[in-house]
Structure formats: structure tokens, C-alpha cells
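> Here you go, sequence then predicted model.
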Amino acid sequence: MKNIVKLMKSTAWVAFAGILVMSCSQALQVSYDYDSSVNLKQFKTFKVEAEHNIEQDPLLGSELNRRRLGDAVVEVMESKGYKLDQQNPEIIVRFMTDVKERQQVRSNNMYSPYMWWYGGGNNYSTYNYQESRFILNIYQKNSDRMIWQGWASGKVKAPTKKDDRETMVKNTMADILRTFPQATLDTYSRK
């Protein structure tokens, strides 16, 4: 009997932990691409700016969010060992956001031997939503050539508090830059 109670308690804790993890996870899908001919570990300094000549979404691309995005990218890049250099950076990290209207169509097949009784058939429903994208493009300064690109896309819910917005943006930028390599050990030996 004691073993059954222990098993039930441990199962309940595992279920609770699974629900907690699922509720905290973001709905954003993160991916990246890079130029394999460039050694990404050779860079040590960076600069952050908004992407040029791109029409920003009026909400996600607002001045407030551009500052949040820029600050979050600086914080994440510095935590990876890179130094901010506005005058002579080796790489330039440019960010942009956009929102796309999306539609999901669902089909509920209700065919069965008893469809004449239930009035079955094929029911369709549509669901309209907005998909947001956060995109980071990294350019090599001396050639102005894109060497790395990372993005996160999905449904974004607006947080309710100011701190939550900044945390959400920082976590999203950290997720995007997760695959970008750390700066090498001699980062701090250069001026």
C-alpha cells in the first residue's frame, strides 16, 4: 500500500512539473542560418543597430521596443564575451521585427456509420492570428556581408508589466543568439 501511495505522489509531482514547464515555455520557434565560409569565432567586438530600409511593425518596431531590443542584444552579446565598440566594430548586429496575419484551417471529420442520425459531415473552422518575428542579422563590418542570421517566430502575447516586457525581449534575444559562438578567450586582451 505504501508503495502505491509513493508511486501516486511521484506521478503527481512529475505531472505537475510537466504542466509547469509547458506553461512557462514560449510559443516562439527559433532557428538560424550562417555562412560556413566565415570563422565566426574570430570576432571580438560588435555594434547594435536597427536594420536599414525595413518597414517596422508600428507596435513591435516602436521606439520603446527598438530600445528594448537593442539593450537586450547588447546584454546577451556581452554575456557571450563580446565587447561593445561603436567606433570600430568587427561585426554589426542588426535587428528587425514584423507581424504577419496568419490563418489556420481546421477540419473535423464526423463521418461515421451513424452520420444520418447525428447529421455528420465535414466541419471546417478557421482561426485568424498574428505571427510575430524577431530577426537578428549579423554582418561583417569590413565587407558588409551577412554572415549569420537568427530568428524567432510565433504568437507573442503582450506581457502585462514593464519588467515582463523587458524580460521577454531579453529571453527571446538570448534564445536567438544561443547558437552564435562565444567570444574567444583573448577577447579582453585586445583594446
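Perfect, I can see it now. Residues are numbered from 1 along each chain as shown.
> C-alpha only now, for contacts and for neighbours.
Will do.
> count of neighbours near N39?
By the other C-alpha atoms under 10 Å criterion, the neighbourhood of N39 contains 10 residues.
> Over to N88?
By other C-alpha under 10 Å, the burial measure for N88, its neighbour count, is 13.
> which residues of this protein fall in helices?
Along the chain, the segments classed as helices by DSSP state H run 2-24, 63-79, 115-118, 162-177.
> what about the ones you listed, which gets the closest to Y32?
Nearest to Y32, of all the helices of the chain, is helix 162-177, at 7.5 Å by C-alpha to C-alpha.
> hang on, the earlier thing: between the helices of the chain, which one is nearest to S31?
Once these are compared by C-alpha to C-alpha, helix 162-177 is nearest, at 7.0 Å.
> for the closest one, which positions count as buried?
Of the residues in helix 162-177, those scored as buried under the neighbour-count criterion (16 or more other C-alpha atoms under 10 Å) are R165, E166, M168, V169, K170, N171, T172, M173, A174, D175, I176, L177.
> ok, second structure coming up, stack it against the first:
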Amino acid sequence: MLVVTSFLLSCSTMMQTYSYKDKSVKLKEYKTYAWANLDYFAEENKKGNKVYARLILDLANEELSKKGFVLDTQNPDAVFMFDTKIEDRVSYSQTPSVSVGIGVGGPGYYVGGSVPVAGGNIVQSNYNEGILFIEMYDTKSQKLIWRGWAEEEVSYTTNFETDITRAVKQIFMRLPVTHKSK
């Protein structure tokens, strides 16, 4: 039972989050923000192209508010954008080089022996990986100043709302700035 449990746990995937920050930028200077890609809410995207855009936007606004940012659509210090995609990925693993041996024993003299069974084969596995990117741009220079993203294996059993909620929270945990509330 322990072997089966550890095998199942080793097969499950964990969400990985990453971030990039321009070293020359002081994020404390950015207190207001707006969103740049609100075209995801246009009629043509309501057919399924970006079905979770509203969820991502609402969660991101909540996380930015917790960090003390203020939404300002007229004159923001920074502009945020987000995007999602699912990519086909391939992973490779190797089977154990020696697996099971064969033993022989008899009466009288105990004779034994073993023969290794073939192993060490390379196994290819195909899977889909969901990626959520959130980027922060300076409104004056239009340069990327921060990017956070999350990656996780997805399948037909994935609960996208739960995973997106967790991804947005983990991405904004990597945004290295918090403003004090007034």
C-alpha cells in the first residue's frame, strides 16, 4: 500500500510559479494601475477563447488591492496585462536498469542464481501544461518591469477555477512590493 501511495504522489503535478523583476526599477514608486488587455471581455471572446478572463481579472484586482495598489484608469503608474495558454509538452523518464531476477533452488545443494531482466528504457510521456502570465509595464517608458507566471499540468479532470485562483494568489505573492493602506 505504501508503494502504491508513493507512486501516485510522484505522478501528481505541482504548480510552479516564477517571476522576473527589472533590477533597475523600484516598484515602491508604482502605486496606481490599470489593465491593458480588457479586449478579452469583447463579444468575440465570450464564445470560449478566454472564458476565465473575468475570474483572473477579479482575483488579480483583489490581490493588487491587498498589496495597496489603487485602480486608476485615467493616469496609472503601471499597466498590467495577463494571458493564458495551454502547450503540448513531452517528458522523458528511464525505467530501472535492473528490475527482477530469476532464482533457482533445489534439494541437497542449494543452488541459486539470478538473471537481470531488461530495463533502462527511455519512456516518452505527452501532456498539456497550462500557463498563466501576468505582466506589469511602466506607462511612461512602456517597458516590462515585472512578470509573474504559473505553470501546471492540466487534463480533462483539472478544476480550472480552483487552479486559476491558486495561480493568481501565488503569482502575486512573488510581486515584491506592498504599499501601506491609508
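That came in fine, so what should we check first? Only a predicted model underlies this, so the values are computations on that prediction, with no experimental measurement involved.
> what would the helices of the first structure look like in CSV with distance to L40 of the first structure?
As requested, the helices of the first structure are exported to CSV (distance: least, C-alpha to C-alpha, whole Å):
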stretch, distance to L40 of the first structure
helix 2-24, 32
helix 63-79, 13
helix 115-118, 61
helix 162-177, 13
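> Any idea which of the ones you listed gets closest to N128 of the first structure?
When the helices of the first structure are compared by C-alpha to C-alpha, helix 2-24 sits nearest N128 of the first structure, at 22.1 Å.
> what distance separates that closest one from the middle of the whole chain?
Taking C-alpha atoms, centre = their mean, to the nearest Å, the mean C-alpha location of helix 2-24 of the first structure is offset from the chain mean by 29 Å.
> Can you show me the strands along the second structure?
Residue ranges of the strands in the second structure, as given by DSSP state E, are 16-21, 32-35, 70-71, 78-94, 122-138, 144-154.
> Same list (those strands) but as TSV, adding mean neighbour count and distance to G48 of the second structure.
What follows is the strands of the second structure, written out as TSV (neighbours: other C-alpha atoms under 10 Å; distance: least, C-alpha to C-alpha, whole Å):
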stretch	mean neighbour count	distance to G48 of the second structure
strand 16-21	16	25
strand 32-35	20	21
strand 70-71	18	27
strand 78-94	15	13
strand 122-138	16	16
strand 144-154	20	17
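> ok so, going back, the helices of the first structure: which one's closest to K47 of the first structure?
Across those, the minimum distance to K47 of the first structure, taken as C-alpha to C-alpha, is reached by helix 63-79, at 8.1 Å.
> counting contacts, what elements does the closest one pack onto?
When contacts are defined as 3 or more C-alpha pairs under 8 Å, 6 or more residues apart in numbering; DSSP states H and E, helix 63-79 of the first structure sits against strand 45-50, strand 83-84, helix 162-177.
> buried stuff in it?
Residues of helix 63-79 of the first structure classed as buried under the neighbour-count rule (16+ other C-alpha under 10 Å) are 65-66, 68-78.
> Show residues contacting it.
Contact with helix 63-79 of the first structure is made by 48-50, 59-60, 83-84, 95, 166, 169-170, 173-174, 177, as judged by C-alpha atoms under 8 Å, 6 or more residues apart in numbering.
> What is the corresponding segment of the second structure for it?
The alignment of helix 63-79 of the first structure onto the second structure (TM-score structural alignment) spans residues 50-66.
> Contact partners for the aligned partner of V79 of the second structure in the first structure?
In the first structure, the residue equivalent to V79 of the second structure is I92, according to TM-score structural alignment. Applying C-alpha under 8 Å, 6+ apart, one finds that I92 of the first structure lies in contact with F46, K47, V48, E49, I138, Y139, Q140, K141.
> go with 10 Å
Taking C-alpha atoms under 10 Å, 6 or more residues apart in numbering as the definition of contact, the neighbours of I92 of the first structure are 45-49, 85-86, 137-141, 144-146.
> Please apply the same query to P89 of the first structure.
The contact partners of P89 of the first structure, by C-alpha under 10 Å, 6+ apart, come to F43, K44, T45, F46, K47, V48, K83, Q140, K141, N142.
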